[in-house]
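> coordinates for the following, if possible.
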Amino acid sequence: MSLRTVAVLLADQAAVFEFGVLHEVFGIDRTAQGVPAFDLRVCAEHPERPVNLLNGLSLNVPHGLEGLLGADLVAVPATELREFSPALLTALRDAHDAGAIVLSVCSGAFLLGAAGLLDGRECSAHWMNTVDLAAAYPLARVNGDVLFVDEGDIITSAGTAAGIDACLHLVRRELGATVATTIARRMVVPPQRDGGQRQFVDMPIPECTGDSLRDVLQWMSEHLETEQSVASLARRASMSERTFARRFVAEAGTTPAKWLVLQRVGRARELLEGSNLGIDQVASRSGFGSAALLRHHFTRTVGVPPSDYRRSFSRALSA
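Presented below is the predicted three-dimensional model:
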C-alpha cells in the first residue's frame, strides 16, 4: 500500500513527546533528501476547542474526526485517558475498516483496545502499562517485553523511543530502507532496532528482607569475580548448607545462584555502558569467567547480546 496520508488522532491528556515523535517522522518536509511528502493531518473529536495535553499544555487542532477518512495511517500517541467517547472509537474503527493501518505509541494502545482493534492480536505498550492493558482487554495478547509488535494492519509500540522504532519500521516496510535510513539520520537515531528486542526494564535485584544474611550479601556483591559456592557461602554465614539455602530464599526472595547471576549481569551492564573493556575483560570483571558464559546469561536476562547492548547504551563509545 502507499503511505502518504497520515492522520494523528489526539485524545485529551495526550503526551507531548509521543505526539512529537509522530510529527518528527511524518510531519517534516524532507523531500529535498528524497523522502516522499506526507500529508499529515492532526485530528481531534472537537477541533473547535484546544485539545488538553499533559502538563497543562493545549493544542489547536485543524481537523475533526473526518480527517481520518482516506488516511493510509492513523497514529495514536500516548494518553492518560482510559475511557473514550463513542464517536472517537467509531471513527477509529471506521478508518481501520476502510483500510488504514493503525499505530499506537505507548499507552495509546488503550484507545485501540477500547475500539476492539486488539482483540485476538498480539500487542505491546510501555512495560508499566502492560498489566493494566491486559486486565482491561483480556482478549488482547499483551507482550510487555518487546519494543513493538507488527500485526500488519495494527502496530503497537512500547514507551517513548520505542515509538520512533515502530514508526521507522513502518516506513521501512512500506517505503524501503533508504527512506527510513534518511529519516533516522536526520533524527540522529539508530535506523533500525528489531521489534523483538526487549524493553530495557531495570532488573529488580531482590533485596534482603532480614538481617542474618545482610553481611554475606554485601560480601557477595563486593566479590563478584570470586567463585561463590553454596558451601563456601554457608561457611561464611556459619550455617549448614541446607539452612543457608532455605534462609537465603526466605530473606532474598530467590536462590543464591540466581541472585548472583543478576548481580553479575548488573555489573556487566555497568562495564558495557561506561568502559571500553573488551567482552572477555567484562566477563572476567563481572564474575562470569568467559565471554561465552557472559553472552549466555546476559542475553537470557536482558534480551540482547552484550555487544548489541553496548552499541545502544555505551557512554564510552559516544563520548
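
> please make it C-alpha for all contacts and neighbour counts, starting now.
OK.

> residues in contact with the nearest residue to Leu293 once chain neighbours are set aside?
Nearest residue to Leu293, sequence neighbours excluded (CA to CA, 6 or more residues apart in numbering): Ala283, at 7.8 Å. Counting by CA atoms under 8 Å, 6 or more residues apart in numbering, Ala283 makes contact with Ala268, Gly289, Ser290, Ala291, Leu293, Leu294.

> turn those residues into TSV, including secondary structure, distance to Leu57 and neighbour count.
As requested, the contacts of Ala283 are exported to TSV (DSSP: H, G, I helix; E, B strand; the rest coil; distance: CA to CA, whole Å; neighbours: other CA atoms under 10 Å):
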residue	secondary structure	distance to Leu57	neighbour count
Ala268	helix	41	24
Gly289	coil	53	17
Ser290	coil	52	15
Ala291	helix	50	16
Leu293	helix	50	13
Leu294	helix	46	25
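
> closest one of the residues you listed to Glu66?
Proximity of the contacts of Ala283 to Glu66 (CA to CA) peaks at Ala268, which lies at 52.0 Å.

> neighbours around the nearest residue to that closest one once chain neighbours are set aside, how many?
Closest residue to Ala268 apart from its sequence neighbours, by CA to CA, 6+ apart: Ser286 at 5.5 Å. For Ser286, the neighbour count with other CA atoms under 10 Å is 24.

> repeat that for Glu48.
Per other CA under 10 Å, the neighbour tally for Glu48 reads 12.

> next, the second sequence, to be compared with the first:
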Amino acid sequence: MSKGSSHGLRAPGPHRVVVIVDENSNPFELGCATEVFGLRRPELGRELYDFRLCSAEPRTRMRDGFFTLTGVADLAAADSADTLIVPNRPDVEVSRRPAVLDAVRRAHQRGARLVGFCSGAFTLAEAGVLDGRRAAAHWQWADAFRARFPAVRLEADVLFVDDGDILTAAGSAAALDLGLHIVRRDHGAEVANSVSRRLVFAAHRDGGQRQFVERPVPDLPDESLAPVLAWAQERLDSPLTVAELAARASVSPATLHRRFRAQLGTTPLAWLTGERLTLACRLIERGESRLETVARRSGLGTAANLRVVMRRGTGLTPLAYRRRYGAGAG
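Sure, this is the predicted structure:
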C-alpha cells in the first residue's frame, strides 16, 4: 500500500485514487480507471476506494476532440491522493503542463503511489520520478521513450511493471491488467476476482506477459485454448503436467507451447503456476490456515513450495498474506 494516507491532508477513510486528466488525454484509460477504482461495489459490502477526477483547467478537451470534460475537481485534488494516476495521451512529444508535472512531483515526494497507463510513462519520466526506475511503455513508442529518457530502465514487451510505489502499464488494455493487479495488491485475490467478474475480464494476467500477442485468424475453429484452460482450472489440485494439457487439447506439447505463446503470451507451466497461486491466495483469504491443505488443494504440493511460490508471486509469506488479506484483516 502507498504511504500517502499518512500525510495528514485528509481524514482517514478508503484509499483515495485521483486521476489527473490533461489536454488530449485518452478516454479509454480514463474509463478503465473509473471501472476499476470508481464504481460502487455493494456485492463486497464495503467501498474499496475513494475515487475522483481532477484537471488543471475547468474545461479539458479529450483526445481528438471526442468530447470536453467539465465539472471535475481542480488540480489541488491531486495533493490528497494516496494513488495518483497521471495523464496519458497520443502526442508523446508534447510536454505536459508544468502544473501537472509539479503535482506529480509533489505526490511522489510525500509518498503517494503513482500509476501511468500507456503513454502515462512519458508523464512520469518528464516529471523526473522514473530516473533509475523500471517502467513499461507501449511497444510503438519504446524507441522514442528510450531516446528521450535514457535514465529510465524501460522493460520492453511486457504488459506492466510494478516497481513498488510507481506502476506503469504498456498499452490501453494493459491498463485493466494493471488496475486489477493494484486491487489484488491492496485487497487480495478474492476481491480482485470479484472485480474482474464484474468487468467480465480475465482475473489475472501477469505483468511479465508479452504486450504484442500474435492472433492470426485460425484455419480451424478448435485452436482456442478456452476448453483446456477451463478443464485445467477445475483440476488444479491434481498434478497436471504440460504433457497432460497437450493431450487434453489433442496436440503435441510443442504445439501447445506455440498456442500459449500466441494466444496468452506466456507458457503453459507459467500459466498453471499463476492459476495455482491465485487459488492458494483465495483459500487463505477464505480462512484456511493449514498451509499443507492450501498447498494440496491449490496443486502446489507442499507447504515449502507454497512459501516459495507465494513469496515470488506476491512478495509475502503465507503468514504475512493471511495477516494482510485474511478474514478479519484490515
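
> still on that earlier bit, any idea which helix or strand carries the residue nearest to Leu293 of structure 1?
helix 279-286 (DSSP states H and E).

> quick check: buried residues in that helix?
For helix 279-286 of structure 1, a neighbour-count test (16 or more other CA atoms under 10 Å) marks Ile279, Gln281, Val282, Ala283, Ser284, Arg285, Ser286 as buried.

> for stretch 161-173 of structure 1, same thing?
In terms of neighbour count (16+ other CA under 10 Å), stretch 161-173 of structure 1 has its buried residues at Ala161, Ala162, Gly163, Ile164, Asp165, Ala166, Cys167, Leu168, His169, Leu170, Val171, Arg172.

> just the residues you listed: which are in helices?
In this view, these that belong to helices under DSSP state H are Ala161, Ala162, Gly163, Ile164, Asp165, Ala166, Cys167, Leu168, His169, Leu170, Val171, Arg172.

> who's in contact with the fifth one?
When you say that, I think you mean Asp165 of structure 1. Asp165 of structure 1 touches Leu147, Phe148, Pro191, Gln192, Arg193, Gly195, counting by CA under 8 Å, 6+ apart.

> can you redo those residues as JSON lines with neighbour count?
Listed next are the contacts of Asp165 of structure 1 as JSON lines, based on neighbours: other CA atoms under 10 Å:
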{"residue": "Leu147", "neighbour count": "30"}
{"residue": "Phe148", "neighbour count": "35"}
{"residue": "Pro191", "neighbour count": "20"}
{"residue": "Gln192", "neighbour count": "16"}
{"residue": "Arg193", "neighbour count": "17"}
{"residue": "Gly195", "neighbour count": "19"}
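
> show me which of the residues you listed is closest to Gly99 of structure 1.
Closest approach to Gly99 of structure 1 among the contacts of Asp165 of structure 1 (CA to CA): Phe148, at 20.8 Å.

> picking that back up, need the buried residues of stretch 161-173 of structure 1 in JSON lines with distance to Val51 of structure 1, can you?
Formatted as JSON lines, the buried residues of stretch 161-173 of structure 1 follow (distance: CA to CA, whole Å):
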{"residue": "Ala161", "distance to Val51 of structure 1": "23"}
{"residue": "Ala162", "distance to Val51 of structure 1": "24"}
{"residue": "Gly163", "distance to Val51 of structure 1": "21"}
{"residue": "Ile164", "distance to Val51 of structure 1": "23"}
{"residue": "Asp165", "distance to Val51 of structure 1": "26"}
{"residue": "Ala166", "distance to Val51 of structure 1": "25"}
{"residue": "Cys167", "distance to Val51 of structure 1": "23"}
{"residue": "Leu168", "distance to Val51 of structure 1": "26"}
{"residue": "His169", "distance to Val51 of structure 1": "28"}
{"residue": "Leu170", "distance to Val51 of structure 1": "27"}
{"residue": "Val171", "distance to Val51 of structure 1": "27"}
{"residue": "Arg172", "distance to Val51 of structure 1": "31"}
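
> okay, now Val129 of structure 2: neighbour count?
18.

> my read: His36 of structure 1 touches Arg30, true?
Not quite, residue 36 of structure 1 is Pro, not His. Yes - if you go by CA atoms under 8 Å, Pro36 of structure 1 and Arg30 touch, sitting 7.3 Å apart.

> quickly list what's touching both of the two.
If you check Pro36 of structure 1 and Arg30 against CA under 8 Å, 6+ apart, no residue is contacted by both.
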